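K.L.:
sequence plus the predicted model coming up.
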Amino acid sequence: MPRRFAFLAAALLSLWSLSARAQDAQPSTCQAIAEAIPKATFASLEVEPPTWLAARDAGEVAITFVQHSTYLIRSPAGVTIATDYSGFSGDTVPRIATMNKAHSTHYTNHPDPGIEYVLRGWNPAGGAAHHNLSVDDVLVRNVPSDIRNWGGGVEKDGNSIFVFETAGLCIGHLGHLHFELTDAQFAAIGRLDVVMVPVDGGYTMSQGSMAAMVERLQSRVVLPMHNFRGRMDEFLGRLPDFAVERIAGPTLTLSPKSLPKRPTVILLDGV
């Protein structure tokens, strides 16, 4: 058996094993495949993985750029998620809000009381935050990462990469990423069909380092965020093998069948 098919077979066995033993937390389709193939770069998969609660429903996901690092995700069942929520998510009060703490533009201490689930990317009590939440047709989980603190040192687990699995898609938001991801973090994140990436080149990571992370992930859709004037063209220039598409309006609708054939940076209005 060719080596890559052996790896995929191992991945599928890992998926079924997770399904059988998981009790408290929903297994992650995106993560299990990555853990079975360590250090892999996911350009494509030739075998469709099994799907569970978080990805079983057909339909399209709508992703709307709101501001700065806030995107509003709407699942086929109507579950709404605001990423790096700082108190504003457009005309919609989301059902789920994720937050990160590096800057006040990525969190709020006073979230709208109508939000059912507020998920902080850090643990106020200390240590790492751990989230694995199933809501209707959505699974939300996180992968902690370190940040620089205001004194110039390192604050362990101060940021989270949030992953949203719905309608057969794996959607990731890198948050306020300060350091290049390790092999272990790539494995924990797993395959990402869509990734939301800060492109400022200074407050988070250098554009060269961020582009290297994007190239390794090989997501079919890259959605820039955390953009400052004049930085977008420089970021795009660091991804010469990626297509670039500009869409009129702030909203993108996606399904597994409508993903572009090659990795594509998609620019929505306002970004």
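P.N.:
Structure received.
K.L.:
for the rest of this, base every contact and every neighbour count on C-alpha atoms.
P.N.:
Noted.
K.L.:
so what's the most centrally placed residue in the chain up against?
P.N.:
Geometric centre of the chain, nearest residue: residue 172, 0.8 Å, by CA atoms, centre = their mean. Residues near residue 172 by CA atoms under 8 Å, 6 or more residues apart in numbering: 161, 162, 163, 164, 192, 194, 195, 196.
K.L.:
next up, a structure to set beside the first:
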Amino acid sequence: MFRLFAALAVSLAASALGSAPSVAQEAASRCLAVANVAPRIMPAAFIPIQDGMERPQAAAVTIRYLGHSTFLITTPEGVTIATDYNGFAGGATPRAVTMNRAHTSHFTESPDPAIEHVLGGWNPEGGPAEHRLELGDALIRNVPTDLRSWGGGTRIPDGNSIFIFEVAGLCIGHLGHLHHLLADEDLAFIGQLDIVMVPVDGGYTMDQSAMVETLQVLKARLILPMHYFGQTTLNGFLTRLGETFAVEMSDGPDVTVSAATLPASPTVLVLPGY
């Protein structure tokens, strides 16, 4: 319940920014603000175009799929962030990395010392990890979720984090090693995602039907599958999508997207690993 109150408080603070004095303050979450606006209110990123006006060029973010659960996000200002970093970032040295602890393929105990910010999705001292990092034109925050034990009978509270990257007017979520359906409290703290990176293995995380249900609740417009172990597993997930989602196959590991170029309807884009 505390997370729900916190999410609503952040959203209310965001909606009041228009009348607030011009002072230095913590960046508000666009994802939370958009999730709580009335349907008829236009998001701040939307600019109506009148006849004769030149359409502005929207800032774009580039996402490269490096394989397994690792994506390299590059912001318009050139900030680089690697998700579920296990020591490999495609030859780059990201400015920030996120990690989860379900398996060693999702973290490393010896990250490159040149990385400025290493954000673990768990708290070694117990309790939830709490991250809110403003880095250049990006805001990185997390929403803790639980893990289950190898036997499946024991729940490990706050063992995983969904990391959210707010950049270029977009809300990008990485579900990490998600093991359970999201509660209303989780959804309130996540906010409205535009892009989501989702594990689709169907075994180590959640079964594929439950993951499709999660996507239907999140309502992101661009879905990037990850954490699958071959074409058969991926095809099984794609088959379960039904007619709710369009499916596109990319020839390369990169996608560049802006708020203006998001798909009009929920679309699954399969990126081959880098």
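P.N.:
Arrived safely. This one's a predicted model, so the numbers in the text were calculated from it and none came from an experiment.
K.L.:
what range in structure 2 does the helix or strand where residue 211 of structure 1 lies sit on?
P.N.:
Using DSSP states H and E, the element containing residue 211 of structure 1 is helix 207-217. Taken onto structure 2 by TM-score structural alignment, helix 207-217 of structure 1 occupies residues 208-218 there.
K.L.:
let me see the ranges of the strands in structure 2.
P.N.:
Taking DSSP state E to define them, one finds strands in structure 2 at 60-67, 70-74, 80-82, 96-99, 117-120, 132-135, 138-148, 155-167, 170-174, 195-199, 222-226, 246-249, 254-258, 267-270.
K.L.:
now for the second one, which elements pack on it?
P.N.:
Helices and strands touching strand 70-74 of structure 2, by 3 or more CA pairs under 8 Å, 6 or more residues apart in numbering; DSSP states H and E, are strand 60-67, strand 80-82.
K.L.:
now do the same contact list for residue 87 of structure 1.
P.N.:
107, 108, 110, 111, 112.
K.L.:
any idea how far the residue mapped onto residue 266 of structure 2 from structure 1 lies from residue 214 of structure 1?
P.N.:
With TM-score structural alignment as the criterion, the equivalent of residue 266 of structure 2 in structure 1 is residue 263. Applying CA to CA, to the nearest Å, the value for residue 263 of structure 1 to residue 214 of structure 1 is 10 Å.
K.L.:
between the two, point out the one with more neighbours.
P.N.:
Each of residue 263 of structure 1 and residue 214 had its neighbours counted (other CA atoms under 10 Å), and the higher figure belongs to residue 263 (23 against 18).
K.L.:
now that one. Nearest residue, chain neighbours left out?
P.N.:
Excluding its sequence neighbours, the residue lying closest to residue 263 of structure 1 (CA to CA, 6 or more residues apart in numbering) is residue 220, at 4.0 Å.
K.L.:
ok, the one you found - how many residues close by?
P.N.:
As a burial measure, residue 220 of structure 1 scores 22 neighbours (other CA under 10 Å).
K.L.:
give the other helices and strands that the helix ranked longest in structure 2 contacts.
P.N.:
For structure 2, the helix with the greatest residue count under DSSP state H is helix 2-15. Judged by 3+ CA pairs under 8 Å, 6+ apart, the packing partners of helix 2-15 of structure 2 are helix 30-35, helix 184-190.
K.L.:
just the helices and strands packed on strand 70-74 of structure 2: most buried one?
P.N.:
Most buried of those by mean neighbour count (mean count of other CA atoms under 10 Å) is strand 80-82; its value is a mean of 26.
K.L.:
contacts for it next, please.
P.N.:
The contact list for strand 80-82 of structure 2 (CA under 8 Å, 6+ apart) reads 70, 71, 72, 73, 74, 89, 93, 94, 95, 96, 97, 98.
K.L.:
now with 7 Å, please.
P.N.:
Identification of contacts with strand 80-82 of structure 2 by CA atoms under 7 Å, 6 or more residues apart in numbering yields 70, 71, 72, 73, 74, 89, 94, 95, 96, 97, 98.
K.L.:
now do stretch 229-248 of structure 2
P.N.:
Counting contacts by CA under 7 Å, 6+ apart, the residues touching stretch 229-248 of structure 2 from outside are 200, 201, 208, 209, 212, 228, 266, 267, 268, 269, 270.
K.L.:
quick one: end-to-end distance for that stretch.
P.N.:
19 Å.
K.L.:
and the helices and strands packed on strand 70-74 of structure 2 as a markdown table, adding distance to residue 27 of structure 2?
P.N.:
Listed next are those as a markdown table, based on distance: least, CA to CA, whole Å:
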| stretch | distance to residue 27 of structure 2 |
| --- | --- |
| strand 60-67 | 19 |
| strand 80-82 | 18 |
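K.L.:
good, wrapping up.
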